[in-house]
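Participant: no FASTA, just this:
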């Protein structure tokens, strides 16, 4: 059996649509949750402490929670950024769908929208949203 080569794989429109539907559903579910419960009171996974501690060890700049407030997509997706995040993400293979695509707000003080949303891996979403929640950056959503 031949090995799968992602570089040569076809894009199947139906599969891409299914991924998009799942990502939008996750985004809507998370927003509804934040509308009901202050982010500072929310636990996203049973691994929140591990994700948080690993993020701060691998990305010490996130000790300043304002780094999570405004994300620089270009930095995250630069060659160096991709390598740092890849190393971080691979530590979480034990979390279901850790590498599934999802939507992440670039600014914590704004709702999801065309200019405030980027594509990320689920574990990146967890890591950044855990920092935002623990620092109270998402509490405004529940108060709204």
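Facilitator: Done, it's in. Keep in mind it's a predicted model, so treat the numbers as computed, not measured. Numbering: from 1, shown residues only.

Participant: contacts, neighbours, all on C-alpha from now
Facilitator: Will do.

Participant: separation between residue 26 and residue 103?
Facilitator: As judged by CA to CA, to the nearest Å, residue 26 and residue 103 stand 8 Å apart.

Participant: Of the two, which one has the most company?
Facilitator: residue 103 (22 against 15; other CA atoms under 10 Å).

Participant: Let me see the contact set for the more buried one.
Facilitator: Residues near residue 103 by CA atoms under 8 Å, 6 or more residues apart in numbering: 23-24, 27, 117-120, 125.

Participant: ok, now with 7 Å
Facilitator: 23, 27, 117-120 (CA atoms under 7 Å, 6 or more residues apart in numbering).

Participant: Hmm, residue 105 and residue 117 touching each other?
Facilitator: Yes: contact criterion CA atoms under 7 Å: residue 117 and residue 105 qualify, at 4.5 Å.

Participant: Use this one as the comparison:
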């Protein structure tokens, strides 16, 4: 493995063994409420895939906060809060919205009143090509 690689591949079996508190697991009712049409996501997926990922995101968040504080101290600037943005990308109808709703609920629980978690979706945000052409912004 390359020591400078920031990306890792984990087989599901190895990933699910990462140590995580099970306190943030969703209930079956909550999962049903946020599941999208035709999404195949189970409580087992939440436990084995999403929960370790939420833990990793929390680690990244705390590292980012630390680095931001160190930078502000070095620059002798008043420390300001900066947003921590998580972006999801993928093809049409692959479960991005459901994943985002799962992340939001789980991150709300993880940070439990210490941080505000918001979901900003781009569903329905893009204009059809015809509108872009009419407004002369197709090539922007």
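Facilitator: Here it is on my side, so go on. The structure displayed is predicted, hence computed values, not measured ones.

Participant: TM-score them against each other, please.
Facilitator: Here the TM-score for the pair of chains, by TM-score structural alignment, normalised by the length of the second structure, is 0.28; 59 aligned residues with a CA RMSD of 4.6 Å.

Participant: so of the contacts of residue 103 of the first structure, which ones are in strands?
Facilitator: Among the contacts of residue 103 of the first structure, DSSP state E puts 117-120 in strands.

Participant: Which of the residues you listed are buried? Put it as a ChimeraX command.
Facilitator: A single ChimeraX command is used to select the members of those judged buried by 16 or more other CA atoms under 10 Å:
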select :117,118,120
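
Participant: can you put the ones in strands among the contacts of residue 103 of the first structure in CSV and add distance to residue 35 of the first structure?
Facilitator: Shown next, in CSV, are these (distance: CA to CA, whole Å):
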residue, distance to residue 35 of the first structure
117, 18
118, 21
119, 22
120, 22
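
Participant: what angle sits between the top helix by length along the first structure and strand 117-121?
Facilitator: Secondary structure of the first structure per DSSP state H: the longest helix is helix 13-36. Relative orientation of helix 13-36 of the first structure versus strand 117-121 (axes from the mean of the first three to the mean of the last three CA atoms, to 10 degrees): 110 degrees.

Participant: Check which residues of helix 13-36 of the first structure are buried.
Facilitator: Buried residues in helix 13-36 of the first structure, counted by 16+ other CA under 10 Å: 23, 27, 31, 34-35.

Participant: before we move on, back to that, ok, so of the contacts of residue 103 of the first structure, who is nearest residue 69 of the first structure?
Facilitator: Using CA to CA, residue 117 comes nearest to residue 69 of the first structure of the contacts of residue 103 of the first structure, at 12.9 Å.
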